[in-house]
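Chemist: sequence? don't have it. structure:
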């Protein structure tokens, strides 16, 4: 694809994270346009609710180009009733209701690909890299079989299929030989797709939501705030104090549950979330949700480095008057920008103003912090500000990849300056479809060969037919399994993937 098409780096969102970047690829909008800043939405009482597909501000690519076949795209659960076929991806709690559209597609997958899995539980492998790599390989095999089935059995103008396996692998295994073997396997899958599109004179885009690179140190962002007096831990009095003195904390409880064979999925299936929350509030630990005293904190960090000022007009226990919020924010910028690694004396964080990144959403993070190369931001309340990594071998980098091939694509062309929001408008322009005025990205005209129709034709911008999309989404319930357990099941999956504490 380097030789026969256009290629270049693809700048991710800030932060470079799946729940921001994939919706930006699918909608052409920045996070303040589609509204997703993390896998879970921060509520006024500091709790979280799982972000579902009907909360992502569209329209999506599959709303604009139909019929469409969509598979394994993160943040698409529950499946929307699109014109075409959808198999939801990351954030899907089970292969039950909401897993596919139409619903009978799930039955076909169960019959044709019974081994198909939505994802892997990182914690289950406990450092066994060889076994983990084998499991990731099996995951790719089942994804390939799903892809082949969809290519053979569905008709589409737009095919949108995601392989998340390289992300899972690289987070835990940063070994060149293992990674190259994995990408060779993905190349075999890509060869199948290229043959399919070449026979039909279609255009093929290959993109990633972010890049990857090794990490060796972790920045405990909430500990930084605590040491500066901007965040308080929950009191050690009462039940928490008694349990703490007895050596009962979240880590010991998790270890006990593991020893008796109770994993996260079993826990959330057996106990109502309200009971889990109540127990978690009483058992001391380092969780950024349960172990912070918000009534005594001016700021806190959630998700992938999202920093929030604890404003009284935004949060129910807010301590910062709105008139003082900018002053607190300036103090936070100075604090994070001045943080250094005690082992090297070097800065460890990049700091971004949320008003600059997300100007159109008042509920966006106030700041975003990302680790400088080699450092990873985490939210757990550790004892140290900067410490060595344990399980994680690599983390996200902002530079992803973009490839394109097709009858109108310029061969051997370097594409510079592309961002994840540019993918959708470029795709739409390539096939002669209008571009919604809500799109933030631009058409990457260097992708197209000189003299080709897309290179010569002006872009056509239109107002999106929002009512059509909204009518379809109104048919989708966030708790698509019907028993109120979807959020809890997704919470367990996120823990298994290592995305939450």
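Modeler: That came through, no problem. Here the structure is a predicted model, which is why all the values come from computation and not from measurement.

Chemist: C-alpha from now on. contacts and neighbour counts both.
Modeler: Fine.

Chemist: quickly note the distance from residue 17 to residue 334.
Modeler: Distance of residue 17 to residue 334, given as C-alpha to C-alpha, to the nearest Å: 24 Å.

Chemist: please list all residues in contact with the nearest residue to residue 59 once chain neighbours are set aside.
Modeler: Take residue 59 and drop its neighbours on the chain: the residue closest to it by C-alpha to C-alpha, 6 or more residues apart in numbering is residue 27, 6.0 Å away. Contact analysis of residue 27 by C-alpha atoms under 8 Å, 6 or more residues apart in numbering lists 34, 57, 58, 59, 60, 61, 421, 424, 439.

Chemist: the structure to be compared is supplied as follows:
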């Protein structure tokens, strides 16, 4: 293999020192540990919201979501939604800026990069892409599969533990093998390989240290082989957020807003669903019902819901009786949706439409299709929400939120209006937010492990000042810092700074991004995979 990468970015989803340090101490990750030991490193503060589909675009564009346009897994059009894809990322990526300066790139498994845009190099898209994504150049996926064997974006679903661990390792190996093949094939100046399984393992097997260790050992092995094969001048390791145990509560925002008079609900399948856990589990299995079954059963359950017998209430009883899993396996999803009490978005004053967004949206006249809040009352309603949400306490008396503020405190740019109107930052990210209607404000966290705000950043190389501090590093700083390793100016639209480990190359005004046509994802398999991990409720 004959390639010489100038700068390599290794993306480790959910990477954080609380996970890495015990593995470093055990000598389990020699290659990653050497990067941290030989270079400069520190915590990397993520953004709000600190979730994969918004945070990775923020990292590789150097801009906040108000500028690049992606705030979560879902993109909303009125009250309807679709899973985000690359056509929603409306700012230049760092590999596109490098292309403008004559540098080529290979990008493997970066989230929200499907369908890819043309540039000098190659890209295999990652998370939110379909299982057989369009790649660049055309035909690249088939070429990679012919060269290395199977290549997948996601593992098979609903696997037993031993097979699940094996698939994590196989996916990690696929990333490394594909990257090395493409690096040899295209001889890029910049390389970016992202590992998603380091996040997935904590959602699917929370607290199982042995499983997480197996995934990280596989990542370290691939990193070592990439370093040997590509001999990069500079290596950057970065994550989009951290991960950790949640010791607080699940706070059901829409239940709170209903009690406060902001949320209206509807039964019988006529509103946008706030899905119960039993419905979410059914969606994951993707079971469908026949037209005949839907006819009589949905009508019956919808009627029951209208008199108060909702799937949430049924689910609670079944759970206590230990029958919820049996019902999930045998009752089609449409039945459960028909009996689910739902947030009536079009008749509500304000609501949480997606927990990943970390906030509340106001149903504003002139902006939403059926807005009920007049523009002249917008600031009044928003101030009320900030005050009420900011004063919420857990059952043991602790604040639910560290910060409740207008969106302008976190987002600026041409797409800020697509954000929530009130941003709600959980205290220490120890309180689990939910958009579900469950009849009570609080409950135990649905996921015992989830995202934390601080990730990791490490950089090493001959041209890196390893004595310089990375203190205060932010997610937005990664792109301008990588550009500086090429002596390429950062975009004057970037929100980050060049970290002092490398000399800045100044700023430049790049052409405005041409958004082009938006393409729908409309892929139930992608949606089901996101539901598996708890991202879609």
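Modeler: Looks like it arrived, so ask away. Given the structure is predicted, the values throughout are model-derived calculations rather than measurements.

Chemist: next, the TM-score between them, please.
Modeler: Once superposed, the chains reach a TM-score of 0.83 (TM-score structural alignment, normalised by the length of the first structure), with 453 aligned residues with a C-alpha RMSD of 2.9 Å.

Chemist: returning to what we had before: any idea how far residue 108 of the second structure is from the counterpart of the residue nearest to residue 59 of the first structure in the second structure?
Modeler: Counting by TM-score structural alignment, residue 27 of the first structure corresponds to residue 61 in the second structure. When distance is defined by C-alpha to C-alpha, residue 61 of the second structure is 16 Å away from residue 108 of the second structure.

Chemist: same thing with residue 42 of the second structure?
Modeler: For residue 42 of the second structure, the distance to residue 108 of the second structure - C-alpha to C-alpha - is 25 Å.

Chemist: compare these two and say which is more crowded by neighbours.
Modeler: Under the criterion of other C-alpha atoms under 10 Å, the comparison of residue 42 of the second structure against residue 108 puts residue 108 first, with 24 against 20.

Chemist: counterpart of that one in the first structure?
Modeler: Looking across to the first structure (by TM-score structural alignment), residue 108 of the second structure lines up with residue 71.

Chemist: now do the contacts for its match.
Modeler: 86, 87, 88, 89, 160, 161, 162.

Chemist: tell me how far residue 377 of the second structure lies from residue 364 of the second structure.
Modeler: From residue 377 of the second structure over to residue 364 of the second structure the distance is 9 Å, taken as C-alpha to C-alpha.

Chemist: and these two? Which one has more around it.
Modeler: Neighbours per residue (other C-alpha under 10 Å) separate residue 377 of the second structure from residue 364, with residue 364 holding more: 21 against 10.

Chemist: how close does that one sit to residue 11 of the second structure?
Modeler: The gap separating residue 364 of the second structure from residue 11 of the second structure is 39 Å, by C-alpha to C-alpha.

Chemist: repeat that for residue 160 of the second structure.
Modeler: Residue 160 of the second structure is 27 Å from residue 11 of the second structure, where distance means C-alpha to C-alpha.

Chemist: neighbour count winner among the two?
Modeler: More neighbours surround residue 11 than the other of residue 160 of the second structure and residue 11, with 23 against 8 (other C-alpha under 10 Å).

Chemist: and that one, which helix or strand is it part of?
Modeler: strand 7-12 (DSSP states H and E).

Chemist: any residues touching that strand, and which ones?
Modeler: Applying C-alpha under 8 Å, 6+ apart, the contact partners of strand 7-12 of the second structure are 189-196, 198, 223, 232-240, 482, 485.

Chemist: in strands, which of the residues you listed appear?
Modeler: Applying DSSP state E to those, the entries found in strands are 190, 191, 192, 193, 194, 195, 234, 235, 236, 237, 238.

Chemist: map the second one across to the first structure for me.
Modeler: If I follow you right, that is residue 191 of the second structure. Aligning on TM-score structural alignment places residue 191 of the second structure opposite residue 159 in the first structure.

Chemist: what's the nearest residue to that match if we skip its chain neighbours?
Modeler: The nearest residue in space to residue 159 of the first structure (C-alpha to C-alpha, 6+ apart) is residue 69, at 4.9 Å.

Chemist: same question, residue 174 of the second structure
Modeler: residue 151 (6.0 Å).

Chemist: residue in the second structure matching residue 307 of the first structure?
Modeler: Counting by TM-score structural alignment, residue 307 of the first structure lines up with residue 360 in the second structure.
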